[in-house]
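K.L.:
Can you look at this prediction? I've put the sequence above it.
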Amino acid sequence: MFSTRPSIIRGIAALTSRTTSQVHKVHSSQAAMAAVKVGDQLPVSDLYEDSPANKVNVCDLTAGKRVVLFAVPGAFTPGCSKTHLPGYIQNAEKLKSEGVDEIVCVSVNDPYVMAAWGAQHNTKGKIRMLADPSGAFIKALDLGITLPPLGGFRAKRFSMVITDSKITELNVEPDGTGLSCSLADKLKIKK
């Protein structure tokens, strides 16, 4: 048997209390964060198009433009592939005739997956398929959701209209994944 010295016990107690207070700080900072809202500026963030070498800064992309950005929980998933993305493809010309400069689809996937998904749906010239591999952009918006069957952290399903890097319309599905308010035909583009 060995004996435990009081100094070791005090050291462990101090470490434990410090770790506990650090955990509380993390939780309190997360609780203070709120999802973006209409009127907010977009967070500065890089997304990727086609490959990890092709960074697209969201603020640069939307500066001086009107952009529709919609997010999906995952490329190639049924709701995203059968309804959400096809609706934006079908409405691309209509949205552009209403003054939209670009339409962007974002997902927490790698850029190769987004490029392949876009190719499968013939999005070239209609919708830019941008990847958020680490979820940094979605986290900065506070519009993420944990979906274990899809691999963990994903984007909630939402759509937004961005005018000169400022959110002017935001539609977030109430359950984060449904297909109602974030569809292309639900957007109300204000001239």
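P.N.:
That came through, no problem. Residues are numbered from 1 along each chain as shown.

K.L.:
only C-alpha atoms for contact and neighbour calcs from this point on.
P.N.:
Will do.

K.L.:
Go ahead and name everything in contact with stretch 142-152.
P.N.:
Stretch 142-152 is contacted by residues Met33, Ala34, Ala35, Val36, Pro73, Gly74, Ile138, Phe153, Arg154, Ala155, Lys156, Gly176 when judged by CA atoms under 8 Å, 6 or more residues apart in numbering.

K.L.:
biggest separation within these, which pair?
P.N.:
Spatially, the most separated pair among the contacts of stretch 142-152 is Met33 and Gly74, at 24.0 Å (CA to CA).

K.L.:
So between the two, which is more surrounded?
P.N.:
Set Met33 next to Gly74 and count neighbours by other CA atoms under 10 Å: Gly74 wins out with 22 against 12.

K.L.:
so the more buried one touches Phe153, yeah?
P.N.:
No - if you go by CA atoms under 8 Å, Gly74 and Phe153 don't touch, sitting 10.3 Å apart.

K.L.:
Need the residues touching each of these two.
P.N.:
Val108.

K.L.:
still on that earlier bit, now the contacts of stretch 142-152: which count as buried?
P.N.:
Buried by 16 or more other CA atoms under 10 Å: Val36, Pro73, Gly74, Ile138, Phe153, Arg154, Ala155, Lys156, Gly176, out of the contacts of stretch 142-152.

K.L.:
Which strand or helix spans Val38?
P.N.:
Using DSSP states H and E, Val38 maps to neither a helix nor a strand.

K.L.:
Quick check: closest non-adjacent residue to Gln108.
P.N.:
Slight slip there: residue 108 is Val, not Gln. Asp132 (4.7 Å; CA to CA, 6 or more residues apart in numbering).

K.L.:
so the one you found makes contact with Asn109?
P.N.:
Yes - assessed by CA under 8 Å, Asp132 is found in contact with Asn109 at 6.1 Å.

K.L.:
on that earlier part again, with distance to Lys25 and secondary structure added, can I get the contacts of stretch 142-152 in TSV?
P.N.:
TSV is the format used below for those (distance: CA to CA, whole Å; DSSP: H, G, I helix; E, B strand; the rest coil):
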residue	distance to Lys25	secondary structure
Met33	13	coil
Ala34	16	coil
Ala35	19	coil
Val36	22	coil
Pro73	29	coil
Gly74	31	coil
Ile138	22	helix
Phe153	22	strand
Arg154	24	strand
Ala155	25	strand
Lys156	25	coil
Gly176	27	coil
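
K.L.:
Put this next to the first one:
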Amino acid sequence: MFGIIKTVQLSTATAVRAFHATKPLFAAIKEGATLPNHTLFENEPKNKVNITDVFAGKKGILFGVPGAFTPGCSKTHLPGYVNSAKDFGQLGYDTIVCVTVNDPFVSQAWAKQLNAEGKVRVLADPDAKFTKALGLEKDMTAALGNVRSSRYAMVIDNNKVKKLFVEPDGTGLTCSVSQKVLDAIKKGV
């Protein structure tokens, strides 16, 4: 279950033990769970947004993407939610939030380019702390330079996760796209 504990000699007088876990020590957030209380950023670093304040007393959609300006996120994922915002609103889901592991300036430019303003709030998780608290981080160092978010969507009701859609490979565009979430809501999430 866990990796090997090794002793590393730092000097002739001091030894330190290093620990390595081969599996994550936490599981991804589950349906029925409450969103973790975390601060994200909107448009610039001084605009702090507590995610639990965003969904307090509201029904909404929260979705995460690996990165702003990446192909799947820019061509399909965010535009789908922007285009479906009115449909979600008609079903009583008036808050739609996209979380991306980028800095707030990049997130703001991306939201502006894709006309998300007034339809989808794009919030920055620059250090991936919120993403890690959800247990939905994915090491994308080879392609994007650091740990990013797996691609997912959640139906939220007063900070409770009612339905969770996590892409099996963390990056695909199958279950977390707006139409799949809309269909699930129409079927009675």
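P.N.:
Arrived safely, thanks for sending. All of these numbers come straight from a predicted model, not from anything done at the bench.

K.L.:
Next, the TM-score between them, please.
P.N.:
The pair, once superposed, lands on a TM-score of 0.88 when counted by TM-score structural alignment, normalised by the length of structure 2; 174 aligned residues with a CA RMSD of 1.5 Å.

K.L.:
related to what we said a few turns ago, with respect to Leu15 of structure 1, which of the buried ones among the contacts of stretch 142-152 of structure 1 is nearest?
P.N.:
The closest of those to Leu15 of structure 1 turns out to be Phe153 (CA to CA; 30.4 Å).

K.L.:
can you tell me how far the closest one sits from Val72 of structure 1?
P.N.:
Distance, Phe153 of structure 1 to Val72 of structure 1, using CA to CA, to the nearest Å: 12 Å.

K.L.:
returning to what we had before: give the aligned equivalent of the residue nearest to Val108 of structure 1 in structure 2.
P.N.:
When structure 2 is aligned by TM-score structural alignment, Asp132 of structure 1 is paired with Asp125.

K.L.:
measure that match to Asp103 of structure 2 for me?
P.N.:
7 Å.

K.L.:
which of those two has more neighbours?
P.N.:
Applying other CA under 10 Å to Asp125 of structure 2 and Asp103 shows that Asp125 carries more neighbours, namely 25 against 20.

K.L.:
That one touches Cys98, doesn't it?
P.N.:
No - using CA under 8 Å, Asp125 of structure 2 makes no contact with Cys98, being 10.2 Å away.

K.L.:
At the geometric centre of structure 2, which residue do we find?
P.N.:
Nearest to the mean C-alpha position of structure 2, by CA atoms, centre = their mean, lies Gly64 at 3.2 Å.

K.L.:
mind listing what that residue touches?
P.N.:
Here Gly64 of structure 2 is in contact with Cys98, Val99, Thr100, Ser149, Ser150, Arg151, Tyr152, Ala153 (CA under 8 Å, 6+ apart).

K.L.:
can you map out the helices along structure 2?
P.N.:
Using DSSP state H, the helices of structure 2 run over residues 51-55, 71-72, 78-90, 104-113, 129-134, 141-144, 178-186.

K.L.:
Kindly reformat these as TSV containing distance to Asn37 of structure 2.
P.N.:
Conversion of the helices of structure 2 to TSV gives the following (distance: least, CA to CA, whole Å):
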stretch	distance to Asn37 of structure 2
helix 51-55	6
helix 71-72	28
helix 78-90	24
helix 104-113	19
helix 129-134	8
helix 141-144	26
helix 178-186	24
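
K.L.:
which one of those helices lies closest to Leu35 of structure 2?
P.N.:
helix 51-55 (6.7 Å).

K.L.:
mean distance, that closest one to its aligned residues in structure 1?
P.N.:
Overlaying structure 1 shows helix 51-55 of structure 2 at a mean distance of 0.8 Å from the equivalent residues (mean CA distance after the TM-score superposition for structure 1).

K.L.:
which part of structure 1 lines up with that helix?
P.N.:
Under TM-score structural alignment, the match for helix 51-55 of structure 2 is residues 58-62.

K.L.:
In space, what's closest to Leu134 of structure 2 - neighbours in sequence excluded?
P.N.:
Leaving out its chain neighbours, the residue that sits closest to Leu134 of structure 2 by CA to CA, 6+ apart is Ile29, at 5.2 Å.

K.L.:
Show the end-to-end separation of stretch 174-189 of structure 2, please.
P.N.:
18 Å.

K.L.:
which residues sit against it?
P.N.:
So stretch 174-189 of structure 2 is contacted by 63, 76-77, 80-81, 84, 87-88, 151-153, 155, 162-163, 165-167 (CA under 8 Å, 6+ apart).

K.L.:
Pull out the buried residues from these.
P.N.:
Buried, going by 16+ other CA under 10 Å: 63, 77, 81, 84, 88, 151-153, 155, 162-163, 165-167, out of those.

K.L.:
CSV for the residues you listed, including distance to Asn50 of structure 2?
P.N.:
Formatted as CSV, these follow (distance: CA to CA, whole Å):
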residue, distance to Asn50 of structure 2
Phe63, 16
His77, 23
Tyr81, 21
Ser84, 24
Phe88, 22
Arg151, 21
Tyr152, 19
Ala153, 18
Val155, 18
Lys162, 20
Lys163, 21
Phe165, 22
Val166, 23
Glu167, 25
